[in-house]
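Undergrad: here you go, sequence then predicted model.
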Amino acid sequence: MTARKPIVMGGIAALLGAGTLAALFPPLRDAGPIAREDAAGFDQARALFASYLATGEAEAHLLRSAGFEAADVPEAPGATLLVEPEGDCAGRGTYWLREAGAPIALTAPHRGSDRHTGALAAALFMETGARGAGWNSAPRRASETCANALDLAREEKHPFTAFASAFAAEHPHGLVVQLHGFDGDRRESLPASEAAMILSDGTSAPSDRLLDLADCLSLAFAPREVLVYPHQTGELGALTNAQGRLLRAEGFGGFVHLEISADMREALVADDALRDKLGECLVGASA
């Protein structure tokens, strides 16, 4: 595995420090052959996350069987970082869990291709006191530099999905927020192309809770446009999202699929006050 290099990104670098950013975000090109989990592997990962969420710790055999090791981050006392062992990156993801805090899980399945989303999840975890965060450790798409890739938002038995399921069981009225990035130039409609954010809960009938969150974000970021699928746009509804589908099947109603434009992502990583507004809306929606 190549050396991990610091990633500097606006105010987030000052919040976390270059060393911590390097630990959180090893180069995606380091991914080796992808680990494809079966039902037993899914259950092992879910048990690991459930243990950390319930007690703040887990037995060593759970870590080993799920393919992770635990580390502390100086900037986040009381939180544990779960990473794949050095030299064994099989795309299981990276997860950050706090012993107590706001009932929010901040996730980013496509950090790298959806630029800044992983850093936003980490920063919001720090700033909101959220209980969990998670993101991919392998690229979304194969390339000449890394042939090992997978799209976590389509993976039903992946640890990333097990993390969402364990969190929902621990916080049945909480939020699992999935951060994505979109390119306005590739949208089919003018409203979507000009939007700063597009929200959905993975259904064609968004809940009052999602609509209230959209109202909060609209007020916070005006005059930037915040749209809700399918009311203001028919794009980016996340109807087939693997985590959203499983959470709904488990009776959990707090899945939030948040698409963010490139310009808005740039602004959020650079402007602490702007990011605070996003965090305040998420915390309010989780109460």
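TA: Received the coordinates, thanks.
Undergrad: make it CA atoms for all contacts and neighbour counts henceforth
TA: Fine.
Undergrad: centroid-nearest residue for this protein?
TA: Relative to the mean C-alpha position of the chain, the nearest C-alpha, by CA atoms, centre = their mean, is the one of residue 107, at 1.1 Å.
Undergrad: any buried residues in the biggest helix by length in the chain, and which?
TA: In the chain, taking DSSP state H as the definition, the longest helix is helix 39-55. Neighbour-count burial for helix 39-55 flags 41-53 (criterion: 16 or more other CA atoms under 10 Å).
Undergrad: where along this structure do the helices fall?
TA: 10-16, 18-24, 39-55, 60-66, 117-128, 159-170, 190-194, 208-221, 242-249, 262-270, 272-286.
Undergrad: which strands and helices lie in contact with the longest one?
TA: It stands for helix 39-55. Counting contacts by 3 or more CA pairs under 8 Å, 6 or more residues apart in numbering; DSSP states H and E, helix 39-55 is packed against helix 60-66, strand 94-98, helix 159-170.
Undergrad: who's in contact with the last one?
TA: Right, helix 159-170. Residues from elsewhere that reach helix 159-170, judged by CA atoms under 8 Å, 6 or more residues apart in numbering: 42-43, 45-47, 49-50, 53-54, 92-93, 105, 132, 134-136, 152, 155, 174-176, 242-243, 246-247, 252.
Undergrad: below is structure B, check it against A:
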Amino acid sequence: MKLLNRARAIVIATAVAAALPAVAESSGIGKLLRQASRDGVYRHPGEQELRRAEELFARTLKGEPAAKLKEGWGQLNFDLLEISEGKERFMLLREREGHRRGRGFFLVRRGGLPLMLQMPHSFKDEQTRQIGLDMALEGGSMVAAWNTVPRWYDEGGSRVDADLAHIDSSYFTALTSAFLRVVPRGTVAQFHGFEAEKRKNRRVADADVIVSSGTRTATAGVRKSAACLGSKADAKVLVYPTDVRELGGTTNTIGRLMADAGSSRFIHLELSGDFRSALIKKASLRAVMNHCLEEALR
């Protein structure tokens, strides 16, 4: 894979990368995310709790002062922290110590673009946790969300399903519903990883990125982001279902929720292992990825 060998991509990426080298490596937010992802167990939240969470997410996204939000979030056993990274201001939500139930970790940028990054499989889809953190801090997205327990694990001899991309009701669905209320034309980009050696289709195995809408249709946002990535990152990008018939995310709860709400702005990204490693190493490539997702907002 030849990454970033086109002149326009270099101009865009180098300018951003020079200003933001290795942001997340020294970030206090990164440390808090790692802490929040330890020692948790999944417990499914009740309907009433999720309604309260959706309302609090909506108020948080609207930019209410943290002082007015802390009590409500505290009643759900979340800490709300205000954090600055350079000139950027964030509100951060994490489960309190002793109350880690796999509900997630959330970062809200004051004055961000109408874009949410979601990393629902940050344990199993290796490197997506760090990629999402770097991109959230280096780009302009309004929201970023991570899972905080593995999507599945064994407890007491039984398999626990904690997959926030496929559970019908979760803090991810509550956040997405609130996001659509506050930013009706907002885009949600969800990051996943696939293993080339497990794919029987050679074309899929050789791909860097597979982009889909979570439905059987390649939406305008999917086509724009895929074309941008293919051009500016010089990556092998396939679009579901026009180029390939697998890894389309069609069972994804968030994509289905958005489609049911009348939104066609869900972007499901499957990233190969090599491409994920390149994103970890290259701030310039992350800048291109952020740029291409922002292009889909137009």
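TA: Thanks, I have the structure now. In this text the structure is predicted, and so the values were computed from the model without any measurement.
Undergrad: so what's the residue sitting furthest away from the middle of structure 1 up against?
TA: Largest separation from the mean C-alpha position in structure 1: residue 190, at 27.3 Å (CA atoms, centre = their mean). Residues counted as contacts of residue 190 of structure 1 (CA under 8 Å, 6+ apart): none.
Undergrad: can I get the buried residues of helix 39-55 of structure 1 in TSV with distance to residue 270 of structure 1?
TA: Shown next, in TSV, are the buried residues of helix 39-55 of structure 1 (distance: CA to CA, whole Å):
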residue	distance to residue 270 of structure 1
41	38
42	36
43	38
44	38
45	34
46	34
47	36
48	34
49	31
50	33
51	35
52	31
53	30
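Undergrad: ok so, going back, identify the residue range in structure 2 corresponding to the longest helix of structure 1.
TA: The aligned range for helix 39-55 of structure 1 in structure 2 is 47-63, by TM-score structural alignment.
Undergrad: cool, stretch 123-139 of structure 1 as well?
TA: Using TM-score structural alignment, stretch 123-139 of structure 1 pairs with 134-150 in structure 2.
Undergrad: now that stretch, how far from the centre of its chain.
TA: Remark: stretch 134-150 of structure 2 is offset 5 Å from the chain centroid, using CA atoms, centre = their mean, to the nearest Å.
Undergrad: okay, now it: how far is its last residue from its first?
TA: For stretch 134-150 of structure 2, the first and last residues are 20 Å from each other (CA to CA, to the nearest Å).
Undergrad: same question for stretch 157-171 of structure 2.
TA: Termini of stretch 157-171 of structure 2 sit 26 Å apart (CA to CA).
Undergrad: please apply the same query to stretch 57-70 of structure 2.
TA: 12 Å.
Undergrad: over to stretch 205-220 of structure 2?
TA: End-to-end span of stretch 205-220 of structure 2 (CA to CA): 25 Å.
Undergrad: in structure 1, what range does it match?
TA: Residue correspondence for stretch 205-220 of structure 2 in structure 1, counting by TM-score structural alignment: residues 193-208.
Undergrad: can you list the buried residues in the matching stretch?
TA: By neighbour count on 16+ other CA under 10 Å, the buried set for stretch 193-208 of structure 1 is 193-203, 206.
Undergrad: let's have these in JSON lines, adding distance to residue 162 of structure 1.
TA: JSON lines is the format used below for those (distance: CA to CA, whole Å):
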{"residue": "193", "distance to residue 162 of structure 1": "33"}
{"residue": "194", "distance to residue 162 of structure 1": "34"}
{"residue": "195", "distance to residue 162 of structure 1": "31"}
{"residue": "196", "distance to residue 162 of structure 1": "30"}
{"residue": "197", "distance to residue 162 of structure 1": "27"}
{"residue": "198", "distance to residue 162 of structure 1": "25"}
{"residue": "199", "distance to residue 162 of structure 1": "23"}
{"residue": "200", "distance to residue 162 of structure 1": "21"}
{"residue": "201", "distance to residue 162 of structure 1": "18"}
{"residue": "202", "distance to residue 162 of structure 1": "18"}
{"residue": "203", "distance to residue 162 of structure 1": "21"}
{"residue": "206", "distance to residue 162 of structure 1": "24"}
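Undergrad: to which residue of structure 2 is residue 151 of structure 1 aligned?
TA: In structure 2, residue 151 of structure 1 lands on residue 163 (TM-score structural alignment).
Undergrad: number of residues surrounding its match?
TA: Residue 163 of structure 2 has 19 neighbouring residues, counting by other CA atoms under 10 Å.
Undergrad: ok, and the closest non-adjacent residue to it?
TA: Nearest non-adjacent residue to residue 163 of structure 2, counting by CA to CA, 6 or more residues apart in numbering: residue 151, 4.2 Å away.
Undergrad: can you name the residues that contact the one you found?
TA: Per CA under 8 Å, 6+ apart, neighbours of residue 151 of structure 2: 120-121, 123-124, 161-164.
Undergrad: show me how to select, in PyMOL, the buried members of those.
TA: Typed into PyMOL, the next command selects the buried ones out of the contacts of residue 151 of structure 2 (criterion: 16+ other CA under 10 Å):
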select buried, resi 120+121+123+161+162+163+164
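Undergrad: what's the closest of the contacts of residue 151 of structure 2 to residue 108 of structure 2?
TA: Distances from residue 108 of structure 2 to the contacts of residue 151 of structure 2, taken as CA to CA, are shortest for residue 120 (16.5 Å).
Undergrad: wait, that closest one sits on residue 165?
TA: Yes - counting by CA atoms under 8 Å, residue 120 of structure 2 touches residue 165, with 5.9 Å between them.
Undergrad: roughly how far apart are residue 184 of structure 1 and residue 111 of structure 1?
TA: Relative to residue 111 of structure 1, and taking CA to CA, residue 184 of structure 1 is found at 18 Å.
Undergrad: more neighbours: which of these two?
TA: The residue with more neighbours, out of residue 184 of structure 1 and residue 111, is residue 111; 25 against 19, by other CA under 10 Å.
Undergrad: tell me which residue of structure 2 lines up with that one.
TA: In structure 2, the residue matched to residue 111 of structure 1 (TM-score structural alignment) is residue 122.
Undergrad: skipping adjacent residues, who's closest to its match in space?
TA: residue 129 (4.7 Å).
Undergrad: residues contacting that neighbour?
TA: Contacts of residue 129 of structure 2 (CA under 8 Å, 6+ apart): 119, 122-123, 146.
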